[in-house]
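Participant: my questions concern the predicted model and sequence given below.
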Amino acid sequence: MLIAASDSTLSGVAAWAVSLMETLGGVGAGIAIALENLFPPLPSEIILPLAGFTASQGNMGLAEAIIWTTIGSLVGAFALYGLGAWLGRERLIKIADWMPLVKVSEVESAEKWFGKHGKKAIFFGRMLPIFRSLISIPAGVERMSIVWFGALTLAGSLIWNTVFILAGFYLGENWHIVEEYADILKYIVIAGVVIALAVWIVYRVRAARREGTGTDG
């Protein structure tokens, strides 16, 4: 059993997620994140740190938590992609209008963002609340390449899941602090990814120039 978390802390979504992970381990964490993708109001900012906390208590391995939650992210994302491709924009807008806690304006914002940024929207969208789920819908409606969609979803989800699970793992009983600072952590993660990509691009450009100079010589 998970210890040291107060009854008030482990309530609602948290209690449900803990029960699922205690019962099924990493698979339970994957199911919780898959459902979080399908139902955006479920907060990954709670589920992921809890997965890390569960791992710190020995209920599952750290790598197991990261792998299964990333699989869950892919399953949920592909489910929404499939719905977008199958039902189309208008039907999904009507469904979103019917669903509690989901705003049509958020779906439309995800649609506009995807239309403007394309592949980048899929990758970085995995690191933004609400967009993390909804960005799959316009990708499906527009029949984006499944290979690109899967690869970018995998990369973005793996980064996001790993950061939040590690935070929960090392914070232990104080895992709930992650939720309080989720917005700040979000920007730190995105900034870190952008910097890493910039460094990689600079490295590749310099390497190409060195190779070109060597060839000319």
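Facilitator: Done, it's in. Numbers count the residues shown, from 1 in each chain.
Participant: switch to C-alpha atoms for all contacts and neighbour counts from now on
Facilitator: OK.
Participant: mind listing the helices for this structure?
Facilitator: Assigned by DSSP state H, the helices in the chain fall at 13-24, 26-38, 44-56, 62-98, 104-117, 119-125, 131-134, 136-141, 146-171, 177-180, 182-216.
Participant: with distance to Ala4 added, can I get the ones you listed in TSV?
Facilitator: Shown next, in TSV, are these (distance: least, CA to CA, whole Å):
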stretch	distance to Ala4
helix 13-24	13
helix 26-38	20
helix 44-56	11
helix 62-98	19
helix 104-117	37
helix 119-125	34
helix 131-134	31
helix 136-141	37
helix 146-171	12
helix 177-180	14
helix 182-216	22
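Participant: switch these over to TSV; also include mean neighbour count.
Facilitator: Putting these into TSV (neighbours: other CA atoms under 10 Å) gives the following:
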stretch	mean neighbour count
helix 13-24	18
helix 26-38	25
helix 44-56	28
helix 62-98	20
helix 104-117	17
helix 119-125	22
helix 131-134	26
helix 136-141	27
helix 146-171	20
helix 177-180	17
helix 182-216	12
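Participant: try this one side by side with the last:
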Amino acid sequence: MDFMTLALPQEPAGGIAGWAADLVDTLGGPGAGLAIALENLFPPLPSEVILPLTGFAAGQGVITLFSALFWTTLGSVVGAAALYGIGVAFGRERMHALWARLPLVKASDLERTEAWFARHGTKAVLLGRMVPIFRSLISVPAGVERMPLPIFLALTTLGSLVWNSVLVLAGYWLGDQWDTVGTYVGVLSKVVLVLALAAVAAYVIVRVRSCNRTPVGAAARHRRRD
């Protein structure tokens, strides 16, 4: 019985799990690293499937546990570095130009965000690597703000190693039940997404109300001057 059959005993060898299992079966550790690098660039690819599956492969002797952790962490860093490069290429000037065209936002909002990132960017990059959805996206503002590359790579490596280790080891210990990891992490991802959408909605509501009040306040001040 081959690894693909062991990994996917009750479903056809297709989908994300089948694709990842085929990469690991064919390329070993580098295949897992490639899958995770692509997951960083395309967040819809779920690390909560790829990483536990890689841990299961290590438990079956397809690759070693060290290889699983090394290559998936390297893949995370490579993918994050590519997104960092996109942020650098986009740059602050383009970011400000784009921001100026967006409705309901002010230049001061972006300036405050930049100031926050200057103070807390290291924590954001480190902890962001352990938060579903944001673990990929956090690399772009780091590039836009030109966080020193050695610091970015060090923080990304550490944060990725922690996240990858938890999911890879879970798959390693759970054996053929590795896919249950995805269920729990998937719920966490949905919670994070809902909270992010709620925050955006609250921001828009506050901005709309502020814009609606501004003309009234300006008219009142004008009448007082008259």
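Facilitator: Arrived safely. These numbers were taken from a predicted model, which means no experiment stands behind them.
Participant: quick revisit: between the helices of the first structure, which gets nearest to Ile3 of the first structure?
Facilitator: Taking CA to CA, helix 44-56 is the member of these nearest to Ile3 of the first structure, at 9.5 Å.
Participant: please enumerate residues in contact with the closest one?
Facilitator: Helix 44-56 of the first structure is contacted by residues 2, 13-14, 17-18, 21-22, 29, 32-33, 36, 60-62, 65, 69, 161, 164-173, 175-176, 178-179, 182 when judged by CA atoms under 8 Å, 6 or more residues apart in numbering.
Participant: stretch 16-26 of the second structure now?
Facilitator: With CA under 8 Å, 6+ apart, stretch 16-26 of the second structure has contacts from 3-4, 7-8, 12-13, 30-32, 35, 45-46, 49-50, 53-54, 57, 62.
Participant: that stretch maps to which residues in the first structure?
Facilitator: Aligned using TM-score structural alignment, stretch 16-26 of the second structure spans residues 13-23 in the first structure.
Participant: the matching stretch vs the second structure - mean distance after superposition?
Facilitator: Taken against the second structure, stretch 13-23 of the first structure registers an average deviation of 0.5 Å after superposition, with mean CA distance after the TM-score superposition for the first structure.
Participant: ok now that stretch, how far from the chain's centre?
Facilitator: Stretch 13-23 of the first structure has its C-alpha centroid displaced from the chain centroid by 19 Å (CA atoms, centre = their mean, to the nearest Å).
Participant: and what of stretch 147-155 of the second structure?
Facilitator: When distances are taken as CA atoms, centre = their mean, stretch 147-155 of the second structure is centred 16 Å away from the chain's centroid.
Participant: could you do stretch 137-146 of the first structure as well?
Facilitator: Computed by CA atoms, centre = their mean, the chain-centroid distance of stretch 137-146 of the first structure equals 18 Å.
Participant: where does it end up in the second structure?
Facilitator: Aligned by TM-score structural alignment, stretch 137-146 of the first structure corresponds to residues 140-149 of the second structure.
Participant: stretch 195-213 of the first structure now?
Facilitator: Going by TM-score structural alignment: stretch 195-213 of the first structure matches no residues.
Participant: how close does Ala77 of the second structure sit to Val49 of the second structure?
Facilitator: Careful, residue 77 of the second structure is Val; it's not Ala. For Val77 of the second structure, the distance to Val49 of the second structure (CA to CA, to the nearest Å) stands at 18 Å.
Participant: translate Phe78 of the first structure into the numbering of the second structure.
Facilitator: Match for Phe78 of the first structure (TM-score structural alignment): Ala81.
Participant: number of nearby residues for the counterpart of Gln57 of the first structure in the second structure?
Facilitator: Per TM-score structural alignment, the equivalent position to Gln57 of the first structure in the second structure is Gln60. Gln60 of the second structure: 16 surrounding residues under other CA atoms under 10 Å.
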